[in-house]
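# Let's see this in three dimensions:
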Amino acid sequence: MNRQVPDIDFMYSWQRPSDLRRLAVRAQSRMSNEAFLSKGGSREQKIQEALVGATFLCVFQRIVSPVMGRMAKINEEALDMEATGLEGTSYPFEITTAYPPDYRIRERYKNGNQPEIPRSAFTGEPKPAEWIASTIINKTVKIRGKGMRRHLIVYDNIAGGTTDLWRLPSLLEDAAVEWDSIWLITGVPDIGWVALVSGIGRLKSSMPHEKASPILHPLFWSYRIDGAGLRIFEQPNRG
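Presented below is the predicted three-dimensional model:
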């Protein structure tokens, strides 16, 4: 296996989400888990962000608006990915990952280790909404006061079932107002779910099938991406 960090310049050009995802998956497949998850630097992190971001955009463009996407360059402050709609709407994104408390992913994959799959992954134990909320609040602290409007994608990398999505918005304190929208995604890059936690008011005009519908948070979609393309199995939950 080639353990060198693949060239990532291709990520900085505008392209279809499916193409960006395919290239990110290919780049990740050329690296060992230790190199990718334990020893990784800024370039490895950018590939991780591309896997999450491009997978998310594949779903986003189906439920919000067709888009082209690109990864932001490493030195662009508080910006991980951009998308642009056909009508010219810009969607700047920040991407972060939620882990269980005190989880250290670099330590888990150090020296070629392969962590055991936790029991909760098989039992489907619900994940505390507080763990997700803490990740969102911590990320919000880093951008507060900088005058930047972003959409936030949280990759839920916590083993188990779903979390209490209906309770999550109430745990965010004032963090939700700092973002144009907040999203969760699991199962990157193949099969999982996407949830819109906050921000429907800023996105509703771009969602043709939602314009006339009163909507409550959260909205939830399950997805699968394979050789047949993207399939969405569930429609948004409505209040």
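
# going forward, measure contacts between C-alpha atoms and count neighbours the same way
OK.

# Tell me which residues touch V59, please.
Going by Cα atoms under 8 Å, 6 or more residues apart in numbering, V59 touches V194, Y223, L230, I232.

# to compare against the first, here's another:
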Amino acid sequence: GSVQRLDFGGQSSRDEAPSAPDPQWQPLTSLPAPDTHRTLPAGVILDEPASLATLKDLRPLGQIHESFILAAGRDGLWIIDQHVAHERVLFERLLKEMLSGRVERQQLLLPHIIEISPSQQVEYARIEGELRRSGFETELFGNRTIAVQAAPAGVGHADVEKLIYEILEISERELRRVSLDDLRRGIAASVACRAAIKVNTRLDAAKIEWLLAALAETECPMSCPHGRPVALRYSMREILKAFHRI
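Predicted coordinates for the structure are as follows:
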């Protein structure tokens, strides 16, 4: 059907092509802009690589589509993927807990029964100890079946089966080519990804502040365990240049 277009004069018309802008409202590109710029506030950084020092000073502004955190810093504007940021925090925390033997776990109300293939049963026998160190409590339950009684804290019940399959796949695909430390990192990365805050999740101000502070305390805050970037940063120089202020 036809589309009704409303103009700012209060009249409406149907199926009319938009008129060209009045020339009087076009920018005067031939004239120099008057110098009305004030000096930037003290402490503003025009150019500096993203670092832990600037990350610790971020001031949360809110969320974009309940998926990305918008924050301001002395060095510019930051957009942070909340899932990937939380994944990095959980990954490093879990690795430290695995090394100390103190992984926080949650008991399942009912054991989660998972069917496995013969090759997966072989891999399970090899890595059962690593699963236990990662926060799982499992045991063979009949022929080619695993009963999961506990899982790392934060992992949803619906993710337990997917997570076990992912870990068995990592073991089957990589065990003969990587070290035991790399296998542990792979397990920790899978657990962290499943347990991390998801996109389309509303976070209150306190939760955002906690996440940014926790991210700043990590050893490698700019990427997740799988290599995805945690944040985008627009430096003050980029912002000023875009607005023709420098």
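
# Give me the TM-score for these two chains.
TM-score for the superposed chains, counting by TM-score structural alignment, normalised by the length of structure 1: 0.23, backed by 91 aligned residues with a Cα RMSD of 5.8 Å.

# the strands in structure 2, which residues?
4-6, 12-14, 59-64, 68-73, 76-81, 105-115, 137-140, 145-152, 231-235 (DSSP state E).

# can you put the ones you listed in a markdown table and add mean neighbour count and distance to A195 of structure 2?
Shown next, in a markdown table, are those (neighbours: other Cα atoms under 10 Å; distance: least, Cα to Cα, whole Å):
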| stretch | mean neighbour count | distance to A195 of structure 2 |
| --- | --- | --- |
| strand 4-6 | 12 | 48 |
| strand 12-14 | 11 | 53 |
| strand 59-64 | 17 | 20 |
| strand 68-73 | 21 | 17 |
| strand 76-81 | 21 | 15 |
| strand 105-115 | 15 | 12 |
| strand 137-140 | 18 | 17 |
| strand 145-152 | 21 | 9 |
| strand 231-235 | 17 | 19 |
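
# related to what we said a few turns ago, and of the contacts of V59 of structure 1, the nearest to S181 of structure 1?
V194 (12.9 Å; Cα to Cα).

# how many neighbours does the closest residue to the closest one other than its chain neighbours have?
Spatially, and ignoring its direct neighbours in sequence, V194 of structure 1 is nearest to I185 (4.5 Å; Cα to Cα, 6 or more residues apart in numbering). By the criterion of other Cα atoms under 10 Å, I185 of structure 1 has 27 neighbours.

# and the gap between A205 of structure 2 and A72 of structure 2?
From A205 of structure 2 across to A72 of structure 2, the span is 14 Å (Cα to Cα, to the nearest Å).

# if we can go back for a sec, out of the contacts of V59 of structure 1, give me the one that has the most neighbours.
Within the contacts of V59 of structure 1, most neighbours by other Cα under 10 Å means V194, with 24 neighbours.

# That one reaches I232, doesn't it?
No: here V194 of structure 1 does not reach I232: they are 10.0 Å apart, not a contact under Cα atoms under 8 Å.

# Assumed R21 of structure 1 was part of a strand.
No: assessed with DSSP: H, G, I helix; E, B strand; the rest coil, R21 of structure 1 is helix; it does not lie in a strand.

# what about it, how many residues close to it?
24.

# Roughly how far does the closest residue to it other than its chain neighbours sit from L196 of structure 1?
In space, and not counting its chain neighbours, R21 of structure 1 is closest to A54: 4.8 Å by Cα to Cα, 6+ apart. Going from A54 of structure 1 to L196 of structure 1 by Cα to Cα gives 16 Å.

# who's more crowded, these two?
Taking neighbours as other Cα under 10 Å, A54 of structure 1 and L196 compare with A54 leading, 30 against 19.

# What separates the first and last residues of stretch 82-91 of structure 1, distance-wise?
First-to-last distance for stretch 82-91 of structure 1 - Cα to Cα - comes to 6 Å.

# Show me which positions of the top helix by length along structure 1 end up buried.
In terms of residue count, the longest helix belonging to structure 1 (DSSP state H) is helix 42-63. Buried positions in helix 42-63 of structure 1, judged by neighbour count with 16 or more other Cα atoms under 10 Å: 43-44, 46-61, 63.

# Just confirm the residue nearest to R21 of structure 1 contacts L23, I think it does.
No: using Cα under 8 Å, A54 of structure 1 is not in contact with L23; the gap is 9.6 Å.

# Neighbours of R202 of structure 1, how many?
10.

# Test my guess that it contacts D180.
Yes: assessed by Cα under 8 Å, R202 of structure 1 is found in contact with D180 at 6.5 Å.

# what about V191 of structure 2, how many neighbours?
The number of residues packed near V191 of structure 2 is 28, by other Cα under 10 Å.

# pretty sure it contacts P152?
Yes: counting by Cα under 8 Å, V191 of structure 2 touches P152, with 7.5 Å between them.

# ok, so what distance separates S181 of structure 1 from T97 of structure 1?
Remark: distance between S181 of structure 1 and T97 of structure 1 (Cα to Cα) = 16 Å.

# What is the subsequent helix or strand relative to the helix or strand harbouring I225 of structure 1?
According to DSSP states H and E, I225 of structure 1 maps onto strand 219-226. Downstream of strand 219-226 of structure 1, the first helix or strand assigned by DSSP H and E is strand 229-232.
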